[in-house]
Every structure is written in structure tokens, then in C-alpha cells.
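In: The following comprises the amino acid sequence and a computationally predicted model.
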Amino acid sequence: MQAVSALEAVPPLFLIVAAGLLGLLVGSFLNVVIHRLPRMMEHDEANYLAELRDEPLPHPDRYNLMVPRSACPHCGHQIAAWENVPVISYLLLRGKCSACKAPIGIRYPLVELATAVLSALAMWHFGATVQALAAIVMVWSLVALTMIDADTQLLPDQITLPLLWLGLLLNLNGAFAPLADAVIGAAAGYLLLWSVYWLFKLVRGKEGMGYGDFKLMGALGAWFGWQALPALVLLSSIVGAVFGIVLLVVRRQGRETPFPFGPFIAGAGLIVLFFGADVLPLGLTFSR
């Protein structure tokens, strides 16, 4: 609370700019998380199975968010500090590796910019409050989850579960919703998609979504309360359905082609974070 009181004495524009700059730096780190966390999970699982079989570890070397140093995937050139400045380095390098001139994906600076803009927007929207700091953490988490799911169709527990528990802890004092509503929201959010999963599996004989989707919806329910679930479900479903139709028409992909649902849940979470659950003019939300 003392930290928040100190922030209240700082000019709002300074806080917004500072939040944006911090988001830019964190966005650079999120690019590492997005790339490495799924591989860390794969390595851990492969090593665990090898240990059970008393076989040599397939991945004996350390591999985490810090080790080894970032390198070009094409030539192995280790990224120098000056090549790792968010957005600026991409522009200076003209989107190419300084060693082999292989193209660097435009996604890297876009993730950094998106994280910066959303962090600044959270500070502007909530002001010098606990909600602003919490919202910035949510933004970082949802950006990472969106990109990981888009790449791998995974929503790692290492992010979804801390997000859920953080939402419940924040709402001990009603930061975003009364605690009782948050607890019900966490349970109902998880069970809602869990029920859809099993209904789809019984009817179609196959899985329609992953367990990570349940956990992410449960986490958003923990943050915003059960009253926000209709908006979260409807928004994510509508955008997901539109995206699926676009894939059918533009890419001529079949209806059986899987696509990640997590980004749409995350997008719905951001909409509710900034605009509230009453963003839908359809009477599908419940007043507290």
C-alpha cells in the first residue's frame, strides 16, 4: 500500500510513459518466454520419461529462460547486448541477423510494442492503484499465453495457475470483484469449458479444446467474478468462430483443422479488463 501511495504523488503522464517503457522491456523478455517455455516443458518431460526407463537423458544440458544465451537460429550467432534493445535493435539491424543476414521475424518487435501499449493503457485506465499494477501483470501473462498457444496449442500451467491464484489473492480485498464472486467465477469458469469439452467429446468422439483453456477461463473468472463469464465466453466464442470461418474461406482449410482457442479467451479477458463485463449490449451480464 505504501508503494501505491507513493505512486499517487507522481504525475500521471510520467506513470503512463514509465509503464510503457517497462512494458517494452518486459515484452523483450516475453519473446524469450514464448520461445523457450514450451521447449523447457518438452525437455523436462523427455528427461522424466528417460529417468523412468533408466536411460540416458536426451537433454542433459541446462536449458531455461536464462541459459543458454540467445542466438540466431540460422547461424548460431550469439545476440550481443546492443542487438537486444527492444524495437530499436530490430530497426537498426533492418530486421536481419548481423552475422548471416537471415530475416528476423517481425513478430518480435510487435510483441514488444503490444506489451508496451497495453501496459501504458492499463496505467492510464486504472491510475496509480493496486488495480493498475495487477492489470499490467495480467497483460504480460495474456500476451505470453496468446503467443505460446498460437505457436504450440499449449497454455502452460506455469502461467495459467499463478494467474488464477493471483486473481483470488487480489480479490481478498475486492480489487476487481468480491471474493465470493471470484471463487465462484474460478470454479464456474473452469467447469463451464470442462463441460463443453466432455459434451463435445461424447457427441463427436474427439477433443474440442484443451485443459489449458479451462484453466485460463477459470483464472479470468477468479479476476473478474462469475458475472463476467457470459461476456468472456460469448466474446471469445464469437471471435473464435469468425476466425474459424476465415480459415475455411481464405486458407481453404477443412473443418477438422485445429486452431488454438486460448488467444480468443485472452482477447476477451483484455476487453473485460479495460471495458468491463457490460461491454455487451445484449443483457448477457449480471450486475453485482
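Out: Arrived safely, thanks for sending.
In: okay, CA-based contacts and neighbour counts for the rest of this
Out: Noted.
In: what are the ranges of the helices in the stretch 101-250 of the chain?
Out: Under the criterion DSSP state H, counting those that start in this stretch, the stretch 101-250 of the chain contains helices at 107-126, 130-152, 157-170, 179-204, 211-224, 229-250.
In: Leu248 reaches Arg255, doesn't it?
Out: Yes - with contact defined as C-alpha atoms under 8 Å, Leu248 counts as touching Arg255 (7.0 Å).
In: Please identify which of those two sits among more neighbours.
Out: Neighbour count, other C-alpha atoms under 10 Å: between Leu248 and Arg255, Leu248 has more, with 14 against 10.
In: contacting residues around Ser89?
Out: Residues near Ser89 by C-alpha atoms under 8 Å, 6 or more residues apart in numbering: Trp82, Glu83.
In: Which element, helix or strand, includes it?
Out: Using DSSP states H and E, Ser89 sits within helix 88-92.
In: And for Ala266?
Out: Judged by DSSP H and E, Ala266 forms part of helix 262-275.
In: what residues does that helix touch?
Out: The contact list for helix 262-275 (C-alpha under 8 Å, 6+ apart) reads 122, 125, 135, 139, 142-143, 145-147, 149-150, 153, 155, 212-213, 216-217, 220, 228, 231-233, 235-237, 239-240, 279.
In: Use this one as the comparison:
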Amino acid sequence: MLSTLEWSAAVLLGLLVGSFLNVVIHRLPTMLQRRWEAECAALRGEEPPARPPYNLWVPRSHCPACQTPIPSWRNVPLLSFVLQRGRCAACGARIAWRYPIIELACGVWFAAVAWRHGVSLAAVAWAAWGAALLALAAIDWDTTLLPDDITLPLLWAGLIGAALGWTGVALADALWGAVAGYLSLWSVYWTFKLLTGKEGMGYGDFKLLAGLGAWLGWQALIPLVLVASLVGALVGLGLKATGGLREGRYVPFGPFLALGGLLVWVIGPRALLTWLGLPA
């Protein structure tokens, strides 16, 4: 049983990690775009455009509207948003609701992991897993990108965690989960493309499902994909009915794969199949 201090530490750490995830979600796509542009320039034999440093640490946090740097005492997770009533203290521009939502979700996740695993290496591993999924889901929703910078470490960490006994999944189950996760969506992708001439999903979805299979085992894949497909279809229909579909009329699949993975972790694959009305 965790003490009050341990519970508080887990939630506080989750809020801080959630604040950092907001930086990752906002900056990583731009960092990737600049990297691709530099690589294209190199292939053309040109010098990449000169730009000031831009990464997860530089420049310091600032308001997107007025560019005013945000001091650390105004960048406290959740609390700053509440005290500033959701607005920039310098220019009054609205702060997106997603910032406190990501922070709160990460704090709740860390608390859930602490409740299940206590203070342990397994808790550290699963907390990092959930944080990675949260970042991937938000980035994919915004940009339809699932960066290799996160999906590939997620995959390898799942296999290593299984080998070290941190995830509670047998290494063989993790290995075949990764293989089956990748090949299943790869097969769907190529079948759809051969039949229609169109791409129904990106390669990042293959890698994400492979990573989920490595962490949860091959037994989790069917209920996970069923939940992701069901929720994704419902959200897609809702967006279509309200005119909210983006250009190209598609909905990214990554956020729903992440949701399916989290639900499998919370209630288990057999219970999830029962919840879907299918034999476990």
C-alpha cells in the first residue's frame, strides 16, 4: 500500500512529465520537418538554411502569440493555467485546453501505475510507456505523423522490458506480439492499396502496433485493434456528421491504437473481449 507521500510524488511527477510532453508534442514535428529539409538540401548539394537552434530545450518556453518567455513560476503544471484563467499573462491570448488536459492525463496515469505496481522498476517502465503513447496520440492527431523517434524506442523498450521481467510479459509473447502487430497492419495496408490504389494508413501505425504488441504480448492484439477500429469509426462518423473531417477526409488511427493499448492494460485482453460481447 502506497503512503500519501508516495501517491503525491507519483501524481506530481506525472504532472511534470505531462508538462514536458506538451513541449514534445509541439516541437518534435517541427524538429522533424527541419531535419527532413536539411537532408533534402544535402541531397541536392546545397547548404541547409541557417536557423537559430530549435529543439526540446531551446528556445525556452514562450507564448506562441506574443513570443514572451514564460518564467518557471508561471509554468507550473495545471496550477498556472487555473491562476491565469487559461490566458497568457503577457498578452491575454487564450492557452489551449490541451495543455492542462495532457498534464492531468499524465498525472492520472502515473497514479494508476503506482497503484498497480508500487515503487518499482515495473512502475517506471509502464509510466514511461503511457507517457509515450500520450505523446504519440497527440502528435498523430495534429499532424498524422507517428515519429520513429518515439515508436522505435517504444518497440525496443518493450522487448528489453520483457527480457528483464519488468513488464510481466514473457519474452516470447512480446517478440511475437511485435511481429504480429507489424505484419497485421502491413498486410491490411498492402491489401487495401492493391484493391483501391490508395494508402489507408501510414507506416507509423505498423510500428506503433508492433510496439504495443511488444509491451502487451500477442494475446492483446485482437481486442486492442477491435477497440481501436470501433472507437475510430465512431469518431470518424461523428466528425463527418459535424463537418469536422480534415482535408482528405481521414482520421488518424494512432490515437485509437494508443487508447486500445491503455484499455488492455487497465482491464486486460480477456475482459475487453467480454466487454465487446465476444468470446474470451
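Out: Cool, the structure landed. These numbers were taken from a predicted model, which means no experiment stands behind them.
In: quick one on the thing from earlier: take the helices of the stretch 101-250 of structure 1 and write them to JSON lines, including distance to Arg62 of structure 1.
Out: Shown next, in JSON lines, are the helices of the stretch 101-250 of structure 1 (distance: least, C-alpha to C-alpha, whole Å):
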{"stretch": "helix 107-126", "distance to Arg62 of structure 1": "24"}
{"stretch": "helix 130-152", "distance to Arg62 of structure 1": "21"}
{"stretch": "helix 157-170", "distance to Arg62 of structure 1": "18"}
{"stretch": "helix 179-204", "distance to Arg62 of structure 1": "34"}
{"stretch": "helix 211-224", "distance to Arg62 of structure 1": "26"}
{"stretch": "helix 229-250", "distance to Arg62 of structure 1": "38"}
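In: now, of these, which is deepest in the fold?
Out: Mean neighbours per residue, mean count of other C-alpha atoms under 10 Å, is largest over the helices of the stretch 101-250 of structure 1 for helix 211-224, with a mean of 28.
In: In structure 2, what stretch matches it?
Out: Using TM-score structural alignment, helix 211-224 of structure 1 lines up with residues 203-216 of structure 2.
In: Mean per-residue distance, that stretch versus structure 1.
Out: Mean deviation of stretch 203-216 of structure 2 relative to structure 1 after superposition (mean C-alpha distance after the TM-score superposition for structure 1): 0.5 Å.
In: What of stretch 100-109 of structure 2?
Out: Stretch 100-109 of structure 2 versus its aligned partner: 0.7 Å mean (mean C-alpha distance after the TM-score superposition for structure 1).
In: Onto which residues of structure 1 does that stretch map?
Out: Alignment of stretch 100-109 of structure 2 against structure 1: residues 109-118, by TM-score structural alignment.
In: And for the matching stretch, what's in contact with it?
Out: For stretch 109-118 of structure 1, the external contacting residues (C-alpha under 8 Å, 6+ apart) are 19-28, 30-31, 86-87, 90, 136, 139-140, 143.
In: Not including adjacent chain positions, what is the nearest residue to the aligned partner of Leu159 of structure 2 in structure 1?
Out: Alignment note (TM-score structural alignment): Leu159 of structure 2 maps to Leu168 of structure 1. Once flanking residues are discounted, Leu168 of structure 1 sits nearest to Ala222: 5.5 Å by C-alpha to C-alpha, 6 or more residues apart in numbering.
In: for Ile159 of structure 1, same thing?
Out: Leaving aside its sequence neighbours, Ile159 of structure 1 sits nearest to Ser141 (C-alpha to C-alpha, 6+ apart; 6.6 Å).
In: That neighbour pairs with which position in structure 2?
Out: Counting by TM-score structural alignment, Ser141 of structure 1 lines up with Ala132 in structure 2.
In: So that match versus Gly158 of structure 2, what's the distance?
Out: Note on Ala132 of structure 2: its distance to Gly158 of structure 2, by C-alpha to C-alpha, to the nearest Å, is 12 Å.
In: now Arg249 of structure 2
Out: Remark: distance between Arg249 of structure 2 and Gly158 of structure 2 (C-alpha to C-alpha) = 33 Å.
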